[in-house]
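**Student:** sharing a sequence plus its predicted fold:
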Amino acid sequence: MSDDPAPGFVRVRLDLSYDGAEFSGWAKQRSRRTVQGELESAIGTVLRLGEPVELTVAGRTDAGVHARGQVAHVDLPRDVWAAESDKLLRRLAGRLPWDVRVWRVAAAPAGFNARFSAVWRRYAYRVGDHPGGVDPLLRGHVLWHDRPVDVDAMNEAAELLLGEHDFAAYCKKREGATTIRTLLDLRWERSAQGVAVATVRADAFCHNMVRALVGAMILVGDGHKPAGFPGEVLAGKVRHSAVNVVRPHGLTLEEVGYPADDQLAARSREARNLRTLPGCP
């Protein structure tokens, strides 16, 4: 399968961010406001395109989830790109709503696919446990937990989740989709404001995975469960009634990683393969 644009078109990479509070997620919906819908409308308008455009994104964030380092691509007619590329960024700034911004537009290297060429995605989840609540200026991006959480205990629990596993216990199952993922980093630290911040990096994430992982670790952090509990849930491969999927507003997609340009196409082909764990059919 080729990741090259059709003849006469140029693949354009967009780096963007958005506040997810007023969006029903990334993916376009007929009757709801979405990030994809706003961006595609803005691009079509400022470039005066007769045909609708379609964006491909690195990570399809859920309703209420934010992004600081999202990446998408769109294929544009070569003549339009040649005429408008140097003006597109400023025109999008004038057309887009306040809660979504495009920071960079550039012709993508050969073989680039915003979704399938990515080798990892990095999210942050922010939890405030101050007894007085969350700083009002941070309230849209920090979950308040009404009991103190022990960052060291949560880091102990996190160590047991790293590596390639079937994360079915932490995912909302989708027909025909694998729940096998490689969790590359999972660690907690306190920010300068005293907020407990989880950094979660994996090759990919399934639906609700980060929010469910955080929900399990908070149970450890506030003393409700021992450090081994999230690992036990993982081994069970089914959703656990004690684990809540925490609210979306504490979650932000921070960064997407890609390989060197000469490895983009190979990575894209590899990512399309349905994975199984060793010893599994």
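**Tutor:** Ah, there it is. Owing to the predicted nature of the structure, the values given are computational and were not obtained by experimental measurement.
**Student:** could you use CA atoms for every contact and neighbour count after this?
**Tutor:** OK.
**Student:** right, and Val12 touches His73 too?
**Tutor:** Yes. Here Val12 reaches His73: they are 5.4 Å apart, a contact under Cα atoms under 8 Å.
**Student:** His141 falls within a strand, correct?
**Tutor:** No. Under DSSP: H, G, I helix; E, B strand; the rest coil, His141 sits outside any strand and is assigned coil.
**Student:** for it, which non-adjacent residue is closest in space?
**Tutor:** In this structure, His141 finds its nearest non-sequential neighbour in Gly250, 4.7 Å apart by Cα to Cα, 6 or more residues apart in numbering.
**Student:** and the one you found, what does it touch?
**Tutor:** Val65, Tyr125, Arg126, Val127, Gly140, His141, Val142, Leu143 (Cα atoms under 8 Å, 6 or more residues apart in numbering).
**Student:** swap the cut-off to 6 Å and go again
**Tutor:** Contacts for Gly250 were tallied using Cα atoms under 6 Å, 6 or more residues apart in numbering; they are Tyr125, Arg126, His141, Val142, Leu143.
**Student:** second structure follows, compare the two:
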Amino acid sequence: MVRIRLDVAYDGREFSGWARQKEGQRTVQGEIEDALRVVLRRDETPELTVAGRTDAGVHARGQVAHVDLPDEVWAEHRAHLLRRLAGRLPMDVRVLRLSEAPPHFDARFSAVWRRYSYRVTDHPGGADPLLRGHVLWHNWPLDVDAMNEAARGLLGEHDFAAYCKKREGATTIRTLQRLEWVRREDGILEATVQADAFCHNMVRSLVGAMLFVGDGHRPPEWPAKVLAARVRDSAVHVVRPHGLTLEQVAYPPDEELAARNRASRNKRTLPPLPGCC
């Protein structure tokens, strides 16, 4: 078998997320796997492993997945596979590159960080109609400096339980490496959010908290206080998915892949809260 890396982009508006679901739900994984089965002329559907399972409505321009294929199948189709996938896939999902992965590469466990962008406009007239599927309209003026002040209190390794939808048996400890806002020349506010990994709804919850700071409903120190409590706060809103895009997934040098895989599988813990347990 040979492991193939796929670099993928998609417009998430018409998808029920990345992961295959029950019959009738359109997903990115389902579209790509079905296209691979057809163009490779396989009886069984090849199974993809992905770097980040994006939610319904979330976009990607830097998603990464891998698939394992028999050597002879890859040798037969490699020269024309990318173009044939382009002809088979719907227009809202593209495989941009195909390449043989190095030993120990795993799209999910080898990743050292994922970087997302979230885009918001506070223009009083609303979002540009041509960008409405990728930019959230916030109907209050936003203070970028206040949002960046709030963001600094969230950086580092923490238990992000206050900003995640809990999943049975999964940790919510993450290392948030970068969180910053800029106002672009066109007036759109763009957040860059980078972490070693993200738990469910984490980016959209963080953005929701910072929008409350930006429009003056909460002080800049509030998001960090919510984080420190390690419990869901009903005041933290999960913003809509269409403003979110997975921009890039990074991997270590080839010789460090095996070690990274082992480290990623370790379940992390933090010390208990003061006065607890």
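**Tutor:** Cool, got the structure. Computed from a prediction, not measured in an experiment: that's the story for all the values here.
**Student:** can you calculate the TM-score here?
**Tutor:** Remark: TM-score between the superposed chains equals 0.97 [TM-score structural alignment, normalised by the length of the second structure]; 273 aligned residues with a Cα RMSD of 1.1 Å.
**Student:** picking up where we left off before, separation between the residue nearest to His141 of the first structure and His207 of the first structure?
**Tutor:** Separation of Gly250 of the first structure from His207 of the first structure (Cα to Cα, to the nearest Å): 16 Å.
**Student:** equivalent analysis for Ala235 of the first structure, please.
**Tutor:** From Ala235 of the first structure to His207 of the first structure the distance is 18 Å (Cα to Cα).
**Student:** with Phe167 of the first structure instead?
**Tutor:** 10 Å.
**Student:** the two: which has the busier surroundings?
**Tutor:** Phe167 (27 against 17; other Cα atoms under 10 Å).
**Student:** what's the matching residue for the more buried one over in the second structure?
**Tutor:** Structural alignment (TM-score structural alignment) places Phe167 of the first structure against Phe160 in the second structure.
**Student:** Ala271 of the first structure too?
**Tutor:** Using TM-score structural alignment, the partner of Ala271 of the first structure in the second structure is Ser264.
**Student:** to what extent is the nearest residue to that match once chain neighbours are set aside buried, counted in neighbours?
**Tutor:** Excluding the flanking residues, the one nearest Ser264 of the second structure by Cα to Cα, 6+ apart is Phe109, at 5.6 Å. Neighbour count of Phe109 of the second structure, defined by other Cα under 10 Å: 21.
**Student:** quick one: what's aligned to Phe109 of the second structure in the first structure?
**Tutor:** In the first structure, Phe109 of the second structure lands on Phe116 (TM-score structural alignment).
**Student:** cool, Val231 of the second structure as well?
**Tutor:** So, by TM-score structural alignment, Val231 of the second structure is matched to Val238.
**Student:** same question for Pro220 of the second structure.
**Tutor:** Using TM-score structural alignment, the partner of Pro220 of the second structure in the first structure is Ala227.
**Student:** in contact with its match, which residues?
**Tutor:** Ala157, Val220.
**Student:** at 8 Å what do you get?
**Tutor:** Here Ala227 of the first structure is in contact with Ala153, Met154, Glu156, Ala157, Val220 (Cα under 8 Å, 6+ apart).
**Student:** remind me which helix or strand the first one belongs to.
**Tutor:** This points to Ala153 of the first structure. For Ala153 of the first structure, the host element (DSSP states H and E) is helix 151-159.
**Student:** how about the contacts of Ala227 of the first structure in JSON lines, adding distance to Val200 of the first structure?
**Tutor:** Below are the contacts of Ala227 of the first structure laid out as JSON lines (distance: Cα to Cα, whole Å):
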{"residue": "Ala153", "distance to Val200 of the first structure": "16"}
{"residue": "Met154", "distance to Val200 of the first structure": "13"}
{"residue": "Glu156", "distance to Val200 of the first structure": "14"}
{"residue": "Ala157", "distance to Val200 of the first structure": "13"}
{"residue": "Val220", "distance to Val200 of the first structure": "17"}
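**Student:** ok, so of those, who is nearest Asp19 of the first structure?
**Tutor:** Nearest to Asp19 of the first structure among the contacts of Ala227 of the first structure: Met154, at 27.3 Å, using Cα to Cα.
**Student:** the closest one matches what in the second structure?
**Tutor:** Counting by TM-score structural alignment, Met154 of the first structure lines up with Met147 in the second structure.
**Student:** pretty sure its match sits against Gly214.
**Tutor:** Yes. If you go by Cα under 8 Å, Met147 of the second structure and Gly214 touch, sitting 5.3 Å apart.
**Student:** who has more neighbours, these two?
**Tutor:** Remark: of Met147 of the second structure and Gly214, Met147 carries more neighbours, 28 against 23, as counted by other Cα under 10 Å.
**Student:** the nearest residue to Val256 of the first structure once chain neighbours are set aside sits in which helix or strand?
**Tutor:** Nearest residue to Val256 of the first structure, sequence neighbours excluded (Cα to Cα, 6+ apart): Arg121, at 4.5 Å. Secondary structure from DSSP H and E places Arg121 of the first structure in strand 120-128.
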